[in-house]
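In: quick one: sequence and predicted model below, then my questions.
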Amino acid sequence: MNMRFFSLKNIITFMGILLGLSSCIKEEAPNAEADILSCEVEGNLLIREPVISNHEVKLYANSWNDLSAIAPRFTLTQGATIVPESGTIRDFSSPQTYTVTSEDRQWKKTYTVKFITSDIATEYHFEHIRFHEYGGRQYFHIFYDHTVDGEEMTWGSGNTGFLITNSTAPAEDYPTCQSKNGYQGKCAKLTTRSTGFLGKMFKAPLAAGNLFTGTFEINMANMAKSTRFGTPFRKTPLALTGYYKYIAGETLTDKNSQKVPDQKDECDIYAVLYEVTHEVPYLDGTNIKTHPNIVMIAQLPQGKQTEQWKRFSLPFSVVEGRKIEPAKLQAGKYNLAIVMTSSKGGAQFLGAVGSTLYVDEMQLFYQ
């Protein structure tokens, strides 16, 4: 089953199969999916695992690489075909498009495949969004900013996970959405939401609003591992600044939906620079602040309630005497993760429904 779009209907069907509720076995119909599942490039050209979204494949490389004759190979959903053919040599000095056709020949999907050789954007105004779309319907907001070179940087969020339990919700009711009431213009609005009956059944009773550099790939076995934090960064970060306001929800609860007495929810804003290795291609919700590959961290000291816009300036500090190795930095061997969430304990499903964090006009300083 394709995890890139996992609807409530898919979940219910999947659960029914697990419980043995299927009525009778019929001959399997041709597959109706038209997705790229994986991408490979020969040699040591890529410095990160490819990032594949609904209509895009991002391939990370260093700026000095020759991209004029590359032949990526794709793994597709069962029976699907791709044009141009997998393994075709193409000039990736500019983005290239591919068309995937489903096995039943009824569905086509166009993917843009591009190499990313520049660092992430360093100014974040949260003015730009697009919708996650599927089947002609718009679901939730996706934020994006631009680098100084004009490259688009897409923010990750956990909205895809919320879609599983609340597929009929309007975009404004998802944990992460855009608000018109920013410090300047529009802003990011992150709200801790209830995931209802299905969420409680999976021991994930709430979804904290979050926004981060990286991607979200649903891991049903451990939802905290769904967040894949960080993207390549070849400079030394100095500080992260911006504006926020925060209203904590009324009742703090744990993963069992039990009230946590005498405590209030807190937000969190932080950034982590960490080394990427073959064994550790990314950090996730289980280790983003604790993994030994972390070299530097910047963090909001307290995420207490503040109903007025408040400026923050978070300096990066070295963790436990670790240091950045210049050769690794130049070669793109470090990831930078910038993370914001409406519930500090959201990865462990500790939070208060209704907690709302607004963030705007952020900037990353570096040398």
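Out: Alright, I've got the coordinates.

In: CA only for contacts and neighbour counts going forward, please
Out: OK.

In: show me the contacts for the closest residue to H125 other than its chain neighbours.
Out: In this structure, H125 finds its nearest non-sequential neighbour in E361, 4.8 Å apart by C-alpha to C-alpha, 6 or more residues apart in numbering. If a contact means C-alpha atoms under 8 Å, 6 or more residues apart in numbering, then E361 has E123, Y124, H125, F126, Y183, Q184, C187, G242, Y243 as its contacts.

In: and here is the other one:
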Amino acid sequence: MIRLRLVVAASFCMLLSSCFKDEPLNAECDILEAYVHVENPSETFFNPTDTLVKVTSEANSVTFKVRKSADITRLAPVFRLTEGAVINPESGSIHDFSDGSVTYTVTSQNGEWSRMYSVVFQPSVQTVTDVMPFDFEWFYLDSSGKYYIWNDKKEDGSDADNWATGNPGFKLSRGSAAPDEYPTVPWSDGYDGTAVKLETKSTGALGVLVNKRIAAGNLFLGSFNIGMALTNTLKATRFGVPFDRKPLKFTGYYKYKPGEKFQDEKGNIIEGKTDRASVYAVLYRNHDANGNDVVLYGDDVMTNENIVAVARVSEIKTTDTWTLFEADFEYKCEIDESLVNENGYNLAVVFSSSEDGDLFRGAIGSTLIVDKVRIECEKIQE
């Protein structure tokens, strides 16, 4: 009997060992966070929290914002990766970032997948123009070739990496869609050159399954966290980019046509209700009184206590001709000039083809086209 128990126990251990050995290795190869240690953070960064960058799953670059005077010739970024992944060059190795970005390759635990990331320490360049232009002429397809991404050029010619859309989330529900079938796409017949077309789309069978039946076309200054797209959609949109001027007026040109049938989040048609587009800009402090990072999300973009000023276009009329919109920034409190110079404010600019699209309410087919957007700022005193 004892010998039988030993044989059974040995067999169980062998089976258990076999189960562990057969468990598939992780196929993910992502950078989750990047961190850099420097002796005097205030000499390199604007805020202590700027030493840490959280990387969204769709990003292919990691950008640290640093002071113009920062010494970036010997820095050693440290990376937190998906389980079992390895990175080359090695995490914590020293590199000279003064000549531009350094390319890192992350390889999955199973060795079958890899991703390349561009890591850059970007010195702040003081904005000198009094009018910030956004003309939407710089766009390209993402690495999978499925949807469009927009970018602007800074005054020094570098990429701003400033615009985001909900297109990555739409890919989860309608992965077979062609690039021009996504909610946010280029529009060749712009007011001047190329514009952006935002159209509220059906998310198909998967959208019905998860009770997220529509996807409004949207475009905003900020970033989109694909990891939150299905679980907490309002937290997927991270509004705002650093802004070092005092904005006064928000202007641009648009065309708009609402879809025929407005539906609620359950797909019920609401008779007599007409869809509305949403166009606004928000200036806010990007750190709270305790020095913690502040980001506006879909659930507090108009209510967060760190908001300083809002410019909201009160009415977007139905029109098939290019129509001027304009709104003044209404300030809730005085702007702090010292914070302006320290990159202490973020600016969010938001466009959506359906005002309640973040709640999955709207009309399929609602279409907003925007172009030649401008942020007019207070003139710098000489």
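Out: Good, I have the coordinates. What you see is a predicted model, and the numbers here were worked out from it, not measured in a lab.

In: reformat the contacts of E361 of the first structure as JSON lines; add distance to R73 of the first structure and neighbour count.
Out: Below are the contacts of E361 of the first structure laid out as JSON lines (distance: C-alpha to C-alpha, whole Å; neighbours: other C-alpha atoms under 10 Å):
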{"residue": "E123", "distance to R73 of the first structure": "34", "neighbour count": "18"}
{"residue": "Y124", "distance to R73 of the first structure": "34", "neighbour count": "22"}
{"residue": "H125", "distance to R73 of the first structure": "36", "neighbour count": "22"}
{"residue": "F126", "distance to R73 of the first structure": "35", "neighbour count": "24"}
{"residue": "Y183", "distance to R73 of the first structure": "45", "neighbour count": "19"}
{"residue": "Q184", "distance to R73 of the first structure": "44", "neighbour count": "13"}
{"residue": "C187", "distance to R73 of the first structure": "39", "neighbour count": "25"}
{"residue": "G242", "distance to R73 of the first structure": "41", "neighbour count": "20"}
{"residue": "Y243", "distance to R73 of the first structure": "43", "neighbour count": "20"}
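
In: which SS class is L357 of the first structure?
Out: strand (DSSP: H, G, I helix; E, B strand; the rest coil).

In: which one of the contacts of E361 of the first structure is nearest Y98 of the first structure?
Out: Nearest to Y98 of the first structure among these: F126, at 29.8 Å, using C-alpha to C-alpha.

In: map that closest one across to the second structure for me.
Out: Matched by TM-score structural alignment, F126 of the first structure corresponds to F136 in the second structure.

In: that older thread, which pair of the contacts of E361 of the first structure spans the longest distance?
Out: Top of the distance list for the contacts of E361 of the first structure (C-alpha to C-alpha): E123 and Y183, 14.5 Å.

In: which residue is nearest the centroid of the second structure?
Out: S223 (0.9 Å; C-alpha atoms, centre = their mean).

In: which element is that residue on?
Out: Using DSSP states H and E, S223 of the second structure sits in strand 218-224.

In: with the first structure overlaid, report how far whichever helix or strand comes after that strand is off on average.
Out: Per DSSP H and E, the first helix or strand lying C-terminal to strand 218-224 of the second structure is strand 237-239. Its matched residues in the first structure lie on average 0.2 Å from strand 237-239 of the second structure after superposition (mean C-alpha distance after the TM-score superposition for the first structure).

In: can you list contacts of the next helix or strand after strand 237-239 of the second structure?
Out: Helices and strands here follow DSSP H and E; after strand 237-239 of the second structure, the next one along the chain is strand 241-242. By C-alpha under 8 Å, 6+ apart, the residues outside strand 241-242 of the second structure that reach it are N162, L221, G222, N286, N343, G344, Y345, N346, L347, A348.

In: and R73 of the first structure, what pairs with it in the second structure?
Out: Per TM-score structural alignment, R73 of the first structure is aligned with V78.

In: ok, T253 of the first structure next?
Out: So T253 of the first structure corresponds to Q263, using TM-score structural alignment.

In: how many residues are close by its match?
Out: For Q263 of the second structure, the count of nearby residues is 21 (other C-alpha atoms under 10 Å).

In: would you quantify the distance from the counterpart of E361 of the first structure in the second structure to D328 of the second structure?
Out: Aligning on TM-score structural alignment places E361 of the first structure opposite K372 in the second structure. According to C-alpha to C-alpha, to the nearest Å, K372 of the second structure stands 17 Å off from D328 of the second structure.
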